[in-house]
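Engineer: Just the structure for this:
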Amino acid sequence: MIKAKWYNSLRVQIVLLLTLALFPLAAVAIYQTNRVESESARNAELALLALTRSAAKEEELFIQRALGVARFFGTVVSDFMDDPVACSRDLERFIANNSNYSFMGVLPPSGVMTCSSAGGEFDATSGPYFEELMKTQQRMIVANRRGPLSQESIFNISEPFQVDGKFAGFISISIPHRGMPKASENLEELGLIELLTFNSNDEILTARNNLEKAQLEMPADRTVGNLRILSGLAFEGQNRNGERRTYTVVPIQGSGATVLGVWKTDESPIGSISSFVQPAVFPILMWVASMAVAMLSIYTLVLRHITHLRRNMDEFAESRSIQTSTYRGAMPNELQSLARNFDRMTDDIVREEAELEDMVREKNVLIKEVHHRVKNNLQLISSIMNMKIRAAQQEETKSVLMRLQDRVLSLASIHRDLYQSRHGGMANVGALVTDIVENSVEVAAASDSSVKIDTDIDPVLLYPDQAVPLALLVAEGMTNSLKYIGSSDAEKPFILVSLKQNGAECVLTIRNSIGIAADVESTGLGTKLINAFSVQLGGKISLEEEETTFTLRLHFMIEEFVPDGRDF
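Structural biologist: The predicted model follows:
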């Protein structure tokens, strides 16, 4: 049985065709899914940014209030500059009544503070930001782990003020970190880890938890300055401990400060939506469902019926057994028609083969009968000739009749083998040649019984077109060998007959000894007959005469039976 190629399978081709048909739908589904995912991610970012703004509202209020206080005091500070003692007393009273602030003072361009909530005189020229403040004359918010006056961790707001339209210094307000609000439990449940604020100089101002731990939650691949570029956005990255985090960046309007929210990625809205919505999930599920329905439909409606029909065809081809479908009612109409046509075809084939077998059997009987009758007629002719031989008075007449009788008997032997043959009209010329040699020796035995006969004959099968001329050629060859056989005084006369087959080639050899023999008149008829029979065989004959032997050798090819045109 020829092994079928796997890609020619109906299942494979249906899967490929359905996949090709579903590809545009899958592309649209992926596009829509990506679009939904992008919109969902953007909505999640906006929601997360809103949560961050809400969480940073208290920091924003602290800073905005401090800025408001600084701006207000900047408008009236000119009334207090002439009396530093009263100014310091009023500022000290203000700080005492507002626990959210730890220090407030007026920083003139000279750097010597005479009006402050701490009282006394304080030289700020040695401060790390003094020169930058005086140079830029712009608002500045900085952090200090140990304030020079309050001696605690603070962040300081310096707001410039003017007197008579000219720069007159800064109003400095310090806000202690201890007063900053803590993260609410609701935000922590949503995944908030840390809430940081940083200034325009990339310094961390505040942290909801611990400033040292807050440094570890910063993005590992971004600086604080780069984060200000992403204001109003959300992104994912790794912190400095290598943990995955979601970051949100929200600016505090009007202050120059920025809020950074740090969220757990697996609990943030972005992470949960990204892990839940996958673009390929819907197309794959659609493809799997379509393939399952298609395969079930194909198997139920087509494949199981075709498999049953194929099994019936195989059994019919191998053993001519006919199996009728028992569930034909479940077949589609087209397959029922195919099954009925197959059943009708098998009935016709079986009936026609039976008729052909009867015809072949009848023909074989007739052919055998013909060969049998021809053989009987030839034997009758041989018997008549035998009567004539006994009645003949002349030896020459007897010799001629005996040679004719040998030819007739050779033909009778061929027809006998043909009607007894079990090889489809082919005759075993090996056995036939053996019979001819034995018959020829029996005829010659009456005159000379000292002839030694050696045979080496293969069982060669030939059609009658070649078997008849070969048998007649062997008979003529034996007649000539027995006619001209002779030997020296020291040797016994012999005849060697050989018929060998090598594939489609056959070689017939008849060799006899020669020597001192009786003077026998030659008519040349035997040689002419031998040449004529070799032509009928389509072979090549050669005659070799040596000092003590004479050899007849025939080469011919076995031919297939070619019927006449009228036989068709």
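Engineer: Every contact and neighbour count from this point should use C-alpha atoms.
Structural biologist: Fine.
Engineer: Surely residue 452 touches residue 487?
Structural biologist: No: here residue 452 does not reach residue 487: they are 11.3 Å apart, not a contact under Cα atoms under 8 Å.
Engineer: out of those two, which sits in the more crowded spot?
Structural biologist: Neighbour count, other Cα atoms under 10 Å: between residue 452 and residue 487, residue 487 has more, with 18 against 13.
Engineer: Now the second one, please; I'll put the structures next to each other:
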Amino acid sequence: MKRSALGLTQKLGWRLGFLMAATLLPLGIIAYTQTFNLKQEAQARTEAALTGATLRAASAELDAIRRAQGLVAGLAPAMPRLVEDVPGCISALNSAADFVREASIVAFVPASGLMVCSSSGATYDYSREPLFQAERGKLEPSFVVVPRGPVSGTTVLGVLHPVISSDGRYLGYVSVWMPQNEMDGVEKIFNLPGGSQDPLPVSLWTFDASGGVLTASEGRDRIDSRLPLNRNLADLATPGSKLFRDMSMGGEMLTYSVVPVEEGRLFVMGSWNQSSQSTLRDFGISPTFFPLMMWVVGLIVAVWASELLVLRHIRTLNRSIRRFAAGDRHRQEIDMRGAPVELREMAEAYLSMTDSITQDEAKLEDSIHQKEVLLREVHHRVKNNLQLIASIMNMQMRQSRTPEAKFLLKGLQDRVMSLATIHRGLYQTSGLVDVRADELLADIVRQIMKFGGGTSRTLEVEQDYDDIRLPPDQAVPLSLLLTEAMTNALKYVGRPDAHINPMIRVRLKRIKGDQAVLEVLNTVGDQKSRPPEVMLTSTGLGSQLLVAFSQQIGGTLQQQEEEDHYRLSVTFSPKPLDVADTAEDGDEETDNPTGQEG
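Structural biologist: Alright, predicted model coming up:
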């Protein structure tokens, strides 16, 4: 049996692997979901921890700014009354400056720009300062950073609040100014979640809604290198805390946290140098890694187990089955060591079955051989008996005195010799399920021409056969039909012309489809030239036999006589060998082809 090409998806190993993958997939999904949730929870905790740490780190700066905001907010309503008494105003502001220790000066700048009331008692005309021009007239509190204060001479942060009279007029603004060096921070240590205190270099700064840096733990002149490269501070001045990673202006990968102190006004931001043991170490591992690894390992173990316990033993059994199906009858033990009990029992049953089949085949071959020997002996004896009968008939012909009797005996002898030739061919081919028709028909023609061709006429015989194989139940009637056709051809063959020799042509050819045609053609001459015994002994028996034999082979008989030749043809379909083996019920009809009793 030819092995069909099987696709990969039809193999047992692939199907088991697919089922294992489908079985483990829900576990992988559950593990992934749990890991993802844990990662989200850890990230939320980390954000909360860094947000709190940022607020704690900036608590001093934020406290100073809030105290300054509270101070200017409290002084603003009292300033319309205090400005009427400059000494009293200076004294009040000097006392108020004690509430903000980081402040270098607390001052009221009127709408004219001439400062005469301050905690230090100094006076200064701000009317031409760009800062004053920008802040004059604003009705909302604000923050201002001055790189070099006109009074302190250093970078200062100003907290400003407008002063409005009782009738709604803008009078100026009261301000608290804090030098930057009073708010510089140092490296801070925070107790982050994770069980250890990690000293992390932290940079902190505050900024307003416009993105301007107000204070910085490292000083404003050094904070630029710590700012995020791809984020604008103004874009981060939105509600809600934020945590992200970005490259800094100085080329470091930092973690940034942004916390709004006053929505829309004041924000604090910190940059964190994340170490390999920090709380954010899980950022480098995808949450799908461990579930996927678990799924892959489980799949590998499942496939390996199926290979170890099932597949390799099935392949061993399959190879043995295929060898046996290909005709290998050598008994080979099947190595099923380590196989489950079910597979071992299957292998034992298969070996028992092959032993039984091998024994049955051996018995069948012996039986067939004996039948072939007997069949050869039958054909051999029948052939000898027919030849003996033909010899007796030949002796009878020699003793016959009339031409008619000799001619009748000669025709009967030809038929007997034809049967003997058939049985000789069957004897030589016994053991085969078919007979080569070309060899059989050529032998019959040679036999007939040997005994019936005569020596007084120069007769030409042409033969042309295709290699056609027939079952015995078609070969026998076809041979008898050829014998009758050759007998008739020899009876009526003649010279169509004085210069043309008589000729008989025998052909067996394949034609369209699965059909074949047997054709016997002989030239004819003048009826006066025929032997007288032919005219006297023509009884029509040959024609009846031709019709009967053509029916036995399932053929169509056609006879055509023209001026110079006579043609006889039989068209039939050679039987398939498996069909011919069952067609054994026609023996009675073969024994009595004419259908006549007695």
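Engineer: what's the TM-score for these two chains?
Structural biologist: Superposed pair, TM-score by TM-score structural alignment, normalised by the length of the first structure: 0.86. Supporting alignment: 565 aligned residues with a Cα RMSD of 3.9 Å.
Engineer: anything in contact with each of residue 452 and residue 487 of the first structure?
Structural biologist: Common neighbours of residue 452 of the first structure and residue 487 are listed as residue 493 (criterion: Cα atoms under 8 Å, 6 or more residues apart in numbering).
Engineer: whereabouts in the second structure does the longest helix along the first structure align?
Structural biologist: For the first structure, the longest helix by residue count, based on DSSP state H, is helix 333-391. Aligning helix 333-391 of the first structure against the second structure (TM-score structural alignment) gives residues 341-399.
Engineer: mean per-residue distance, that stretch to the first structure?
Structural biologist: Aligned to the first structure and superposed, stretch 341-399 of the second structure gives a mean residue distance of 1.5 Å (mean Cα distance after the TM-score superposition for the first structure).
Engineer: Which other helices and strands does the longest helix of the first structure contact?
Structural biologist: helix 304-319, helix 395-420 (3 or more Cα pairs under 8 Å, 6 or more residues apart in numbering; DSSP states H and E).
Engineer: Most tightly packed of those helices?
Structural biologist: For these, the largest average neighbour count (mean count of other Cα atoms under 10 Å) is found in helix 395-420, namely a mean of 19.
Engineer: Give the next helix or strand downstream of that one.
Structural biologist: Next along the chain after helix 395-420 of the first structure, taking DSSP states H and E as the criterion, comes strand 427-428.
Engineer: from the chain's centre, how far out does that next one sit?
Structural biologist: Distance, stretch centre to chain centre, for strand 427-428 of the first structure: 57 Å (Cα atoms, centre = their mean, to the nearest Å).
Engineer: List of residues touching that strand?
Structural biologist: Strand 427-428 of the first structure has contacts (Cα under 8 Å, 6+ apart) with 414, 417, 418, 421, 459, 460, 461, 462, 463, 464, 467.
Engineer: check contacts around the corresponding residue of the second structure for the second one.
Structural biologist: In the superposition onto the second structure, residue 417 of the first structure corresponds to residue 425 when matched by TM-score structural alignment. Applying Cα under 8 Å, 6+ apart, we find residue 425 of the second structure in contact with residue 440.
Engineer: Distance check, residue 425 of the second structure against residue 250 of the second structure.
Structural biologist: Relative to residue 250 of the second structure, residue 425 of the second structure is positioned 107 Å away (Cα to Cα, to the nearest Å).
Engineer: Equivalent analysis for residue 80 of the second structure, please.
Structural biologist: For residue 80 of the second structure relative to residue 250 of the second structure (Cα to Cα), the value is 49 Å.
Engineer: Who has more neighbours out of the two?
Structural biologist: Using other Cα under 10 Å as the criterion, residue 80 of the second structure and residue 250 rank with residue 80 on top: 16 against 13.
Engineer: element containing that one, please.
Structural biologist: Applying DSSP H and E, one finds residue 80 of the second structure within helix 79-82.
Engineer: Now which residue in the second structure aligns to residue 194 of the first structure?
Structural biologist: Per TM-score structural alignment, residue 194 of the first structure is aligned with residue 203.
Engineer: Looks like its match contacts residue 224 (just checking).
Structural biologist: No: with contact defined as Cα under 8 Å, residue 203 of the second structure does not reach residue 224; the gap is 10.8 Å.
Engineer: Nearest spatial neighbour of the equivalent of residue 287 of the first structure over in the second structure, chain-adjacent residues omitted?
Structural biologist: Counting by TM-score structural alignment, residue 287 of the first structure lines up with residue 295 in the second structure. Of all residues not flanking residue 295 of the second structure in the chain, residue 28 sits nearest, at 5.7 Å (Cα to Cα, 6 or more residues apart in numbering).
Engineer: now the one you found: how far from residue 69 of the second structure?
Structural biologist: As judged by Cα to Cα, residue 28 of the second structure and residue 69 of the second structure stand 56 Å apart.
Engineer: And for residue 262 of the second structure?
Structural biologist: Residue 262 of the second structure is 11 Å from residue 69 of the second structure, by Cα to Cα.
Engineer: Compare the two (neighbour count), which wins?
Structural biologist: residue 69 (21 against 13).
Engineer: does the more buried one belong to a helix or a strand, and which?
Structural biologist: Going by DSSP H and E, residue 69 of the second structure is part of helix 59-75.
Engineer: again, but for residue 158 of the second structure
Structural biologist: Applying DSSP H and E as the criterion places residue 158 of the second structure in strand 156-164.
Engineer: Surely residue 13 of the first structure is in contact with residue 7?
Structural biologist: Yes: if you go by Cα under 8 Å, residue 13 of the first structure and residue 7 touch, sitting 7.0 Å apart.
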